[in-house]
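Q: Whatever this is, show me its structure:
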Amino acid sequence: MLKWVLVVVLLVLVTGLLRPGTARRLRLGRLPGDLAFRFRGQSYHFPFATTVLISVLAWLILRSL
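A: Sure, this is the predicted structure:
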């Protein structure tokens, strides 16, 4: 059990550190189905399609293990 907790913590840490660069290269957050708009000077971003894509990829990876 402790190994899985350690793996999850490390995965979250690495993902958090690499996310901005990786998102820029893979154009995540700009897929069709992702909503981004400005309202009263504030930017709002709702990455629906990116969330579904990442969820499916994570499911496939975990399913193959």
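
Q: going forward, measure contacts and count neighbours with C-alpha atoms only.
A: Noted.

Q: which secondary structure elements does the longest helix along the chain contact?
A: Ordering each helix of the chain by length in residues (DSSP state H) puts helix 2-26 first. Here helix 2-26 touches no other helix or strand, going by 3 or more Cα pairs under 8 Å, 6 or more residues apart in numbering; DSSP states H and E.

Q: how about this one, so we can line them up?
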Amino acid sequence: MIRWVLTIFIALVVFSAALPWLEKLGVGRLPGDVRFTLFGRKFFLPFASTLLLSMVVVVVARLLR
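A: Purely as a prediction, here's the structure:
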């Protein structure tokens, strides 16, 4: 189970780092992406965008097989 937690954490870090570039494509503003401010800091949890990008990666991987 710890592998899944680490995988999800790494995916969120990578996605958050690539978010400025991906926002130009419309990713990051889907229903299910949560943005909130807590104690003056802005947080972003891209649940729907992560699922969408994961599905795209799976489809591409299956096509390349």
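
Q: Give me the contacts around whichever helix or strand comes after the longest helix of the first structure.
A: Downstream of helix 2-26 of the first structure, the first helix or strand assigned by DSSP states H and E is strand 35-39. Here strand 35-39 of the first structure makes contact (Cα atoms under 8 Å, 6 or more residues apart in numbering) with 43-48.

Q: Helices - which of the residues you listed land there?
A: Checking the contacts of strand 35-39 of the first structure against DSSP H, those in helices are F48.

Q: Name the nearest of the contacts of strand 35-39 of the first structure relative to V14 of the first structure.
A: P47 (20.6 Å; Cα to Cα).
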